[in-house]
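# Sequence and predicted structure are below.
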Amino acid sequence: MLPEKTDTVVVGGGQAGLAMSEHLGNCGIPHVVLERARVAERWRSERWDSLVANGPAWHDRFPSMAFADTAPDAFATKHSVASYFEDFARQIDAPVHCGTEVRKVRRVEGGTGFRVETSKGTIEAQNIVAATGPFQKPVIPPVLPELAGLTQMHSSAYRNPDQLAPGAVLVVGAGSSGTQIASELQRAGRRVYLSVGPHDRPPRSYRGRDFCWWLGVLGKWESKTPPVGKAHVTIAVSGANGGETVDFRRLAAAGITLVGRTQGYDNGVLRFNADLVANIAAGDANYLSLLQEADDYALREGLDLPAESAAHVIPSDPGCLTDPILSLDLAEAGITTVIWATGFAQDFSWLQVDTFGPDGKPQHDCGVATAPGVYFIGLPWLSMRGSAFIWGVWVDARHVAQHIAARHSQATG
């Protein structure tokens, strides 16, 4: 049963909400965590069956608890990740209220704090932490009309190849989700087209170390702002099949047809931008630059790590790169399904306080909102590049909890 009042309400029972709960508990701050469904619900019901974490288990975890069923260098399955968060919630005795949807948060009229309206009643709090993460509202661009006669779904609704009607599949989006889904469909015997936009593609591992390790020693996880022009560039990395570097030329050699960004549709014909070659070249440049930075670091620090000269060799271009397809008759190609791996939009419609900019984005400093008593956690680049990752959200949650504790001390002292 919900209490009538508490100091802090944390909205969301995933990695962000649980990280907040640990640190709030350590600071002695009374709080509740409100989760609309189950702990780590999106890992359970909004991911495909074969998904594994994109980082090894030694990296993609909270500092205070290791995975019980996954080796440090292995990649946890989505079921293991969900179980991990369940176990963590029990370990810290998190005050999680599952099946409790937050419908509206407003300031208390004529008083202090906030009124939180939920599916199970109302609660008042001095602080609100929005811990709903970056994956809130699936985005499907309005390119293909329903009259096109195709099955369209977002990657969050995809489960496995057997789910789809017979026929070829177009996957739109070349980030981690799009490339992994396209590869899985191709291995299942499907004819697959993959629409590739701008992307970064780090090596899965290099010179015996995972790319997560390299980003750590090179100081890239702690970067405070994205490189110029890179704020919305997707990252193609995969823990599938034991972990492998995403190589679009290898995908093409396996039978996947690469096309540029999906541009428009007319009378059964889909059009693509003439940017495929440029997008692949930019991804290659990103890949090679990280290898060079790693080599320079290894030399500078005198690390005894085996050189990998072959990793610097870019294979020759497949036919879909030398002669890119700019339009495709969907019926002739036999395409019956389009999967949009096109990301998510944030949805804070429930948080009805004045802390959003003209673009609708939260205004905050490292998670501390411009509106007193409001906080955000788990968003990309909240304080650094690693903010949306499991370990990164834990670090940010500690900072936010300390701010809440100071606010609590001022109010009660």
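Sure thing, it's come through. Residues are numbered from 1 along each chain as shown.
# only C-alpha atoms for contact and neighbour calcs from this point on.
Noted.
# what's the burial count for Gly229?
A total of 7 residues lie near Gly229 under the criterion other CA atoms under 10 Å.
# Going along the chain, name the helices of this protein.
In chain order, the chain shows helices spanning 15-26, 41-45, 78-91, 176-187, 211-217, 248-253, 276-301, 319-322, 330-333, 390-412, with DSSP state H as the criterion.
# Of those helices, which is nearest Val52?
Each of these was checked against Val52 via CA to CA, and the shortest separation belongs to helix 78-91, namely 5.4 Å.
# what does the closest one rub up against?
Surrounding helix 78-91, the residues in contact under the criterion CA atoms under 8 Å, 6 or more residues apart in numbering are 14-15, 18, 39-41, 43-44, 47, 49-53, 65, 67-70, 96.
# got the buried residues for it?
Of the residues in helix 78-91, those buried under the neighbour-count criterion (16 or more other CA atoms under 10 Å) are 78, 80-86, 88-89.
# For ChimeraX, write the selection for the buried entries among the contacts of helix 78-91.
In ChimeraX, a selection of the buried entries from those looks like this (16+ other CA under 10 Å):
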select :14,15,18,39,40,41,43,44,47,49,51,52,53,67,70,96
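# which of the buried residues of helix 78-91 lies closest to Ala282?
Closest to Ala282, out of all of those and judged by CA to CA, is Lys78, at 30.8 Å.
# Against that first model, consider the following:
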Amino acid sequence: MTENHIVVVIGGGQAGLSISWHLSQRGIEHVVLEADTIAHEWKDSRWDNFTLVTPNWQCALPGFCYDGDDPDGFMKRDEVYDFVRRYAHSFDAPVREHVSVTNALQGTEGGFDLETSAGPMHADQIVVAVGGYHIPTIPRFAEKLPKEVLQIHSSQYRGAHQFPSGDVLVVGTGQSGAQIAEDLHIEGRRVHLVAGTAPRVARFYRGRDCVAWLHDMGVYDVSIEDQPGGVGKRENTNHYVTGRDGGRDIDLRTFATEGMRLYGRLLGVEDGVLQFAPTLEASLDAADAVAESIKDNIDAYIEREGITAPTEQRYVPVWRPEVETTELDLAATDITAVIWSVGFRTDYSWLKVGAFDGEGHPTHNRGVTSVSGLYFLGLPWQHTWGSGRFASVARDAEFLAEQIGLEISAAQPERVVV
């Protein structure tokens, strides 16, 4: 028999749980389907020494806030996992674990027909809360690397203990790549790091965490439509910084002075020789420029608001490449492992509705699609900078819950939704 639900939420992470809380508050019948276990991504897809890069006080889910004794600190991997699971238990979220959705399409008489590992289901409305990072990306030319070189994606990285002795090549300097390079560096491994175009941000400036300044400045409240470049902002890479050991900058130039080898963009590999574009210096300068521009904005805010704050010397580069390496023969190095930290691609192949662009990304306005009853939650830059993180998922969930309530009231005028 087919199970019938008013709303089916797909995904049991912080986004799916947040919309579940709001639906519960409104008395809207629903179920949350989780293919694995609640918040498993925090446990299964982060390395051993992982920490949040946003301070704990930003972990404010609907009806549940960080309650530890270090609001300005940065929770570690297992602490985040426990935090999200405690949230689910705090309101007895109707989560069904180990239930995967293998197919979903619009029903012939409205709503959506779902094929799941627990049998067929029908939902009047569905909320897709599975994030935007599904399939790890590894370039095709990785196949040309010598067979004896161990290769993994950043989502599989747990620590230096995974690799044989020798050097490690990390490709990519987004948040994960930069932090993984730092982790290996701290563990005493020699790291070869391929720098991309990711910007960076200072951890602290003028007496406070930069996140706190940006929060007070309202930066996290600016909708994507009001951002320079509009929805194109969704393609931007997040700034690299770390919350490790109480939080600090990640400065690739400092790593270089300590023995890390830096390279420009990786173009490919031929006969065991890595080929790089001479983009390293430009990438480092661009990352620093973004960090300094954020400081400029903080300075302007402090002056405009008449805030008393300590002054601080600006950053001065501690290293520059004398000559950029454009070729590296692996046979002449001690590199025994490669970590690909070059992102993910989406996979909504199971969701057979006309709500995607030519690259497979959902088309939506604040999570509301053109398909009646279909919503997305927890996407990067869904509405604001914080949408894909703890910072703003509560606000996004509340907005969608209101839309769902309106949809139910319009379809069933006799049903009272509070």
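Noted; the coordinates are in hand. Quick caveat, the model's predicted, so the values are computed rather than measured.
# rewinding a little: right, so of the helices of the first structure, which gets closest to Val233 of the first structure?
Comparing the helices of the first structure by their distance to Val233 of the first structure (CA to CA), the top pick is helix 276-301, with 10.2 Å.
# average offset between that closest one and the second structure?
Plainly put, helix 276-301 of the first structure ends up 0.8 Å away from its match in the second structure on average once the two are laid over each other (mean CA distance after the TM-score superposition for the first structure).
# equivalent range in the second structure for that helix?
Residue correspondence for helix 276-301 of the first structure in the second structure, counting by TM-score structural alignment: residues 280-305.
# on that earlier part again, if you look at the contacts of helix 78-91 of the first structure, which of them are in strands?
Counting by DSSP state E, the part of those found in strands is Val96.
# Please spell out which residues along the match of helix 276-301 of the first structure are buried.
Along stretch 280-305 of the second structure, these residues count as buried under the neighbour rule (16+ other CA under 10 Å): 280-281, 283-284, 286-288, 290-292, 294-295, 298-299, 301-302.
# where's the closest residue to Pro202 of the first structure other than its chain neighbours relative to Glu222 of the first structure, distance?
Nearest-residue entry for Pro202 of the first structure: Tyr287, 5.0 Å, with adjacent residues in sequence omitted and distances by CA to CA, 6 or more residues apart in numbering. Summarising the geometry, the distance separating Tyr287 of the first structure from Glu222 of the first structure, computed by CA to CA, to the nearest Å, is 19 Å.
# repeat for Ser177 of the first structure
As it turns out, when the distance is counted by CA to CA, Ser177 of the first structure lies 24 Å from Glu222 of the first structure.
# between the two, who's got more neighbours?
Relative neighbour count places Ser177 above the other of Ser177 of the first structure and Glu222, with 26 against 16, counting by other CA under 10 Å.
# which residues touch the residue nearest to the more buried one when sequence neighbours are not counted?
The shortest distance from Ser177 of the first structure to any residue other than its chain neighbours is 6.2 Å, reached at Ala341 (CA to CA, 6+ apart). Taking CA under 8 Å, 6+ apart as the criterion, Ala341 of the first structure is in contact with 154-155, 171-175, 177-178.
# can you list these in a markdown table and add distance to Pro141 of the first structure?
A markdown table is the format used below for these (distance: CA to CA, whole Å):
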| residue | distance to Pro141 of the first structure |
| --- | --- |
| His154 | 10 |
| Ser155 | 13 |
| Val171 | 13 |
| Val172 | 10 |
| Gly173 | 11 |
| Ala174 | 15 |
| Gly175 | 16 |
| Ser177 | 16 |
| Gly178 | 15 |
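# now, among those, which is nearest to Ala345 of the first structure?
The shortest separation between Ala345 of the first structure and any of the contacts of Ala341 of the first structure is 12.5 Å, and it belongs to His154 (by CA to CA).
# what span of the first structure lines up against stretch 210-222 of the second structure?
Under TM-score structural alignment, stretch 210-222 of the second structure corresponds to residues 211-223 of the first structure.
# mind checking how far the matching stretch is from the chain centre?
Mean-position distance between stretch 211-223 of the first structure and its chain equals 18 Å (CA atoms, centre = their mean, to the nearest Å).
# okay, how far is it across that stretch, tip to tip?
With CA to CA, one end of stretch 211-223 of the first structure sits 16 Å from the other.
# Ok, stretch 309-321 of the second structure next?
With CA to CA applied, stretch 309-321 of the second structure spans 35 Å between its terminal residues.
# What's the match for Gly110 of the second structure in the first structure?
Under the alignment (TM-score structural alignment), Gly110 of the second structure pairs with Thr112 in the first structure.
# quick one: contacts for the nearest residue to its match once chain neighbours are set aside?
Distance criterion CA to CA, 6+ apart; nearest residue to Thr112 of the first structure, sequence neighbours excluded, is Gln126 at 6.9 Å. Applying CA under 8 Å, 6+ apart, one finds that Gln126 of the first structure lies in contact with 6-8, 112-114, 373.
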